[in-house]
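1. One predicted model, sequence on top.
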Amino acid sequence: MDINGAIALVTGGGSGLGAATARRLAGQGARVAVMDRSADAASAVAANIGGLALAADVTDSDAVGAAFTEVAEKLGAAPRILVSCAGIGTASRILPRDGALTIDLFERTVRVNLIGTFILLNHAARAMATLEPVDADGARGVIINTASVAYQDGQIGQAAYAASKGGVAALTLPAARELARFGIRVMTIAPGLFETAMSAGLPPEARTALEAGLPFPSRMGRPDEYAMLVQQIVENPLLNGEVIRIDSAVRLAPK
């Protein structure tokens, strides 16, 4: 699908992977709506790229629906590209030393990372299905979700996070198969260790230890490298129903 002139919606677009994706898509000529829980963060990125800022929580279906309506009203049509980068990283053992239950954390993590992704996919599919095809294949849109290498390599303390991202990965193929008749592709990216606000706070020795475990290149990924893969997925019509790891060939150790 041609990015130039297309309308794109990027969630978690106020920082990190989402912000890099919004900038790259805008640089390729897309009209980008930047959605984030933080109105200030969304506005800052949108102002930088000439995009539309949207403040919404991905777990709130009504708010997400209102965001899609606003995109159509202000940009002229529903988005043909959805990139879901919104999510939370959590760490907690199933049985911590104090013996406390961790059910609430598990539920919250799944609610944001998995159910939030599905809410976006649901609204996007409904909106994209009303659009006219853009090519001879009948393409109407592309939905790109974000999992994590933790869905396969979950470490101790990542039960909630790995399960939520595993759900996103497992959603990919059945969603792609169902939406194929509408000309809507569904893909998932599973990032490894990337430069984010979370990793920026690591002590130098911790960062060095993490990077030593990355085969090649032995460094954390840059957000624009994630965004580059988003661009390639959008532009390559045969990429559908698959999870792509982007991780320097790392396989996470148990802890």
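-> Good, I have the coordinates. Numbers count the residues shown, from 1 in each chain.
2. CA atoms for contacts and neighbours, from now on please.
-> Will do.
3. Quick one: the strands in the stretch 1-150 of the chain, in order.
-> 7-11, 31-36, 52-55, 81-84, 141-146 (DSSP state E, counting those that start in this stretch).
4. how about residue 156, secondary structure?
-> With DSSP: H, G, I helix; E, B strand; the rest coil as the basis, the three-state label of residue 156 is coil.
5. Check whether it really touches residue 90, as I assumed.
-> No. Assessed by CA atoms under 8 Å, residue 156 is found out of contact with residue 90, at 11.6 Å.
6. Now name the helix or strand holding the residue nearest to residue 218 when sequence neighbours are not counted.
-> Spatial nearest neighbour of residue 218, excluding adjacent residues (CA to CA, 6 or more residues apart in numbering): residue 211 at 5.5 Å. Element membership for residue 211, per DSSP states H and E: helix 204-212.
7. before we go on, here's another structure to hold up against the first:
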Amino acid sequence: MQLKDRTFIVSGGSSGLGLATTLIFLQNGANVSILDLNPPPSDSSTSIDSGRILFTKTNVSSTESLQAAVKNTLKWTQETNKPISGAICCAGIGTAAVSLPRQDPSATHDNLKYMDMALFDRTLAINLRGTVDLIRLTIPHMALNEPWGPDGERGIVIVVSSVAAYEGQVGQLAYSASKGAVRSIVLPLARELGQKAGIRAMGIAPGVFQTGMTVPPKKKTPAPAKKEGAESKPKGSAGSRASLNTEMIQYPTRMGRGEEFARLVKAIIENPMLNGGVIRLDGAVRMPSRL
């Protein structure tokens, strides 16, 4: 399916992998409806063509918010005559919590600490429910598109899983559960939507990529007191540490870049035989139990 003169919804399209996807869509003549809590950056370095972007402030864990965003997008497509042809579900959060918290030495059966289910529920609400909710709200509209090309394509759904779906680490119970579930919805969607409506479904499982989750913004904090004779070795974020661990990322031994993810999204859209699968994009990374 072509990108030119079509509209693609990108949840989480204002930053990270979603922003990289937005940019490659714009470079190839597509319109992009961004669903995010924050607007895309306005600095010139991103080369954003604001005339082909519609931003709707959206909480993907809220059905009402998603419904409003899709309705806003439909109105825009009627004005531009560029139909909704894809939903790229990049919105997500990374959370960390162990299932068995550290207990106080004096712990008894009456005062034990338990894993916080509120964090678990929030992770699934955004990463899994938000993905499924966006898909189910957009595919009926894609099914009304005029068939395109010799295969009669009408649209595509691309979800973002993670290598954590395969190799979840200590503390990633909620995150791995959500990304494992996202991985598992791809084939059922492809089996239903392909012959019924000419809509393909694919997933991408990124490894360690340069995003806000792996490379948090630098904070200006006072330097800790250095013990005499001690060597300073800042620990850094998990993602930055992973990028230097050659036992994890085989080649290339670095974090992935947003444009590399976006190029795969583009290739998936343009290749009609890519359907029903989840592609690992990870430099042959295999995650250890913990960093």
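-> Happy to help now that I have it. Keep in mind it's a predicted model, so treat the numbers as computed, not measured.
8. one step back: minimum distance to residue 229 of structure 1: which of the strands of the stretch 1-150 of structure 1 has it?
-> Comparing the strands of the stretch 1-150 of structure 1 against residue 229 of structure 1 with CA to CA, the closest turns out to be strand 141-146 (10.3 Å).
9. now for the closest one, which elements pack on it?
-> With contacts taken as 3 or more CA pairs under 8 Å, 6 or more residues apart in numbering; DSSP states H and E, strand 141-146 of structure 1 sits against strand 81-84, helix 116-128, helix 159-179, strand 184-191.
10. ok, the residue nearest the centre of structure 1 - contacts?
-> Structure 1 has residue 85 as the residue nearest its centroid, 2.7 Å off, counting by CA atoms, centre = their mean. By CA atoms under 8 Å, 6 or more residues apart in numbering, the contact list for residue 85 of structure 1 reads 10-13, 17-18, 145-146.
11. can you do 7 Å?
-> Residues near residue 85 of structure 1 by CA atoms under 7 Å, 6 or more residues apart in numbering: 10-12, 17-18, 145-146.
12. Now rank those residues by neighbours and give me the top one.
-> In terms of neighbour count, residue 11 stands highest of the contacts of residue 85 of structure 1 at 32 neighbours, by other CA atoms under 10 Å.
13. could you redo the strands of the stretch 1-150 of structure 1 as JSON lines and give each row distance to residue 232 of structure 1?
-> Below are the strands of the stretch 1-150 of structure 1 laid out as JSON lines (distance: least, CA to CA, whole Å):
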{"stretch": "strand 7-11", "distance to residue 232 of structure 1": "15"}
{"stretch": "strand 31-36", "distance to residue 232 of structure 1": "17"}
{"stretch": "strand 52-55", "distance to residue 232 of structure 1": "23"}
{"stretch": "strand 81-84", "distance to residue 232 of structure 1": "13"}
{"stretch": "strand 141-146", "distance to residue 232 of structure 1": "11"}
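14. How about the secondary structure of the aligned residue in structure 1 for residue 283 of structure 2?
-> In structure 1, the residue paired with residue 283 of structure 2 is residue 248, using TM-score structural alignment. Secondary structure, three-state DSSP: residue 248 of structure 1 is coil.
15. Skip the chain neighbours and tell me the closest residue to residue 248 of structure 1.
-> Closest residue in space to residue 248 of structure 1, ignoring its immediate chain neighbours: residue 216 at 5.1 Å, by CA to CA, 6+ apart.
16. what residue of structure 2 matches up with the one you found?
-> Checking TM-score structural alignment: residue 216 of structure 1 goes with residue 251.
17. Surely its match is in a helix?
-> No. Under three-state DSSP, residue 251 of structure 2 sits outside any helix and is assigned coil.
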